[in-house]
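K.L.:
The following block contains a protein sequence and its predicted model.
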Amino acid sequence: MTTQHTIKIEELGGADTALAFDVMRELRPHLTDADEFAELVRTQRREGYRLVVSYDETGLLVSLAGFRHQTSLYAGSHLYIDDLSTLPSARGKGHAGALLRWVDEEARRLGCAGVHLDSGTQRHDAHRLYLASGFVIPAFHFAKSL
């Protein structure tokens, strides 16, 4: 467990996954059931997905980062952040920044060349955090529903 001021960070194991449900719903409101969420995360864990969380000074889980180790031709070995979410009551208190620093350190530990993420175009506050944390915008992400 890492402590930064009053922010405590730890990686959640499978049995504790459902504890992050309320925080994940802030980012993924289509998720409506904690057990279904935990099952989806269990499936993703088989693909290398990991979940790290932060707690406030009262011990409340208030922020999370879900990520995986990937290797691609364009980026080499890197960590990809699928999910980064903070409860509204804890925003602006350093939790997301602390999680991004934790992921950076984990990427270094694993010998990764970098950290990547995608972010919805409407998430301006998140973009400010990413830019302030050293991220750049090297490309646009395109998607097509089938």
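P.N.:
Good, I have the coordinates.
K.L.:
Going by C-alpha atoms from here, please, whenever you check contacts or count neighbours.
P.N.:
Will do.
K.L.:
nearest spatial neighbour of the residue nearest the centre of the chain, skipping sequence neighbours?
P.N.:
In the chain, the residue lying closest to the centroid (CA atoms, centre = their mean) is Ala65, at 1.9 Å. Nearest residue to Ala65 in three dimensions, chain neighbours excluded: Leu84, at 4.4 Å (CA to CA, 6 or more residues apart in numbering).
K.L.:
what residues are up against Asp35?
P.N.:
By CA atoms under 8 Å, 6 or more residues apart in numbering, the residues touching Asp35 are Ala18.
K.L.:
gap between it and Gly114?
P.N.:
Distance, Asp35 to Gly114, by CA to CA, to the nearest Å: 33 Å.
K.L.:
do the same with Asp56
P.N.:
Going from Asp56 to Gly114 by CA to CA gives 28 Å.
K.L.:
Next: Gly59.
P.N.:
31 Å.
K.L.:
same check, this time on Asp125
P.N.:
Distance, Asp125 to Gly114, using CA to CA: 22 Å.
K.L.:
Compare those two and say which is more crowded by neighbours.
P.N.:
For Asp125 and Gly114, the more surrounded residue by other CA atoms under 10 Å is Gly114, and the numbers stand at 16 against 10.
K.L.:
Just to check, that one is in contact with His78?
P.N.:
Yes: applying CA atoms under 8 Å as the test, Gly114 and His78 come out as touching, 5.0 Å apart.
K.L.:
what comes up buried for the helix ranked longest in the chain?
P.N.:
The residue-count maximum for a helix in the chain (DSSP state H) belongs to helix 95-109. Across helix 95-109, burial judged by 16 or more other CA atoms under 10 Å covers 95-96, 98-100, 102-104, 107.
K.L.:
Comparison target, given below:
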Amino acid sequence: MLICNPYEIVIQGMTNNNKPFRPSDWAERLCGVLSSFDQGHRLSYHQWVRPILVDNIRCVAVDRKLEQISATAFNFLMDFARDNDLRVLDCKALLEEQQHTQIPLKNAIKQENSTQQTTVTDQPAANTINTALRELTPEEDTTAFPALHRLHTNIRGIGQFQELIQIQRAEGYRLLGIFEEGKQNATTICGFRIQTTLIAGKHLNIEDLSSYHQPIDDNHIFTILNELKKIAHQEHCTCIHANSSVTTDSNNLHHLYLKHGFRLNSHQFTYQLT
């Protein structure tokens, strides 16, 4: 039985190729991005975004009011569905469909795909994905959120993310992104700025490097670093610095930096203020 409302849009955890979307808790994670703390200091889902279970398929129900209240959040959810090839349905139409058939939704998806798909055995498999690298404009900042949220999980939602990026941009922060063909959000993101210090002179400092896909694709690293080298030369920088945490999750990134000619030449200490 469906538990969505007629005024909601449903993002299903099933791709258009009839494959279950992973990880299994993707719906809770996606809703968690837009969640907030209530008056009792408990984390609660957004008023118009919630995880649901439809015929044993994890889904996210999105109230249409969200598009009017926060177009940024609504577009982020729709872009997420599009980028991951997830099925998006109008709940009202789905309810009417269920009233005329008793076929479980999961089976209905299989039947629909079987009638729409043509035989692909004679078609060559796609070996490469076309990508494009570009520097993001302030209007495109939200396209960096999915990738950077993997690195900065402390950021609770898009609104907070936009505020922080706006503050950083005023201080010289810039974003480079790699976009896969047909996808709205950046797959890999690099945040950097040009700085001048006594010890290093004028240099390019990499502050954030993260990808929606883990581990980060080595080709993406190569492409981004080459572009950063061009920018550094244009800005008459003497070197490129890279900030990276010492957590276990960063081990792969450390390896990639060393692989591409970086060397560890300093330590950064942190004193947490209370």
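P.N.:
Looks like it came in fine. Just so it is clear, the structure is predicted and the values come from calculations on it, not from any experiment.
K.L.:
Quick check: TM-score for this pair?
P.N.:
The TM-score (TM-score structural alignment, normalised by the length of structure 1) is 0.90; 142 aligned residues with a CA RMSD of 1.6 Å.
K.L.:
ok so, going back, any shared contact partners between Gly114 and His78 of structure 1?
P.N.:
Residues touching both Gly114 of structure 1 and His78 by CA under 8 Å, 6+ apart: Ala107.
K.L.:
All the strands of structure 1, residue numbers only.
P.N.:
2-4, 7-11, 50-55, 61-72, 76-86, 114-117 (DSSP state E).
K.L.:
Quick one, which of those gets closest to Ser145 of structure 1.
P.N.:
With CA to CA as the measure, strand 76-86 is the member of the strands of structure 1 nearest Ser145 of structure 1 (18.4 Å).
K.L.:
mind checking what Leu31 of structure 1 lines up with in structure 2?
P.N.:
When structure 2 is aligned by TM-score structural alignment, Leu31 of structure 1 is paired with Ile155.
K.L.:
now that match: how far from Thr142 of structure 2?
P.N.:
Per CA to CA, Ile155 of structure 2 is found 13 Å from Thr142 of structure 2.
K.L.:
go on, Gln116 of structure 2?
P.N.:
Distance from Gln116 of structure 2 to Thr142 of structure 2, by CA to CA: 33 Å.
K.L.:
Now for the aligned residue in structure 2 for Leu51 of structure 1, how many residues are close by?
P.N.:
Alignment note (TM-score structural alignment): Leu51 of structure 1 maps to Leu175 of structure 2. Look at Leu175 of structure 2: counted by other CA under 10 Å, it has 22 neighbours.
K.L.:
Who are the contact partners of Leu175 of structure 2?
P.N.:
Taking CA under 8 Å, 6+ apart as the contact definition, Leu175 of structure 2 lies against 135-136, 189-192.
K.L.:
related to what we said a few turns ago, which one of the strands of structure 1 has the most crowded surroundings?
P.N.:
strand 50-55 (a mean of 23; mean count of other CA atoms under 10 Å).
K.L.:
ok, average deviation of that one from structure 2?
P.N.:
On superposition with structure 2, the mean distance recorded for strand 50-55 of structure 1 (mean CA distance after the TM-score superposition for structure 1) is 0.6 Å.
K.L.:
Pull up the aligned stretch in structure 1 for stretch 105-121 of structure 2.
P.N.:
Counting by TM-score structural alignment, stretch 105-121 of structure 2 sits on no residues of structure 1.
K.L.:
Oh, that last question was meant for stretch 188-202 of structure 2, not what I typed.
P.N.:
Structural correspondence for stretch 188-202 of structure 2: residues 63-77 of structure 1, per TM-score structural alignment.
K.L.:
quick check, distance from the matching stretch to the centre of its chain.
P.N.:
Mean-position distance between stretch 63-77 of structure 1 and its chain equals 11 Å (CA atoms, centre = their mean, to the nearest Å).
K.L.:
Just the residues contacting that stretch, thanks.
P.N.:
Residues outside stretch 63-77 of structure 1 that contact it (CA under 8 Å, 6+ apart): 20, 23-24, 47-55, 78-87, 90, 95-96, 99-100, 111-114.
K.L.:
Fine by me, thanks again.
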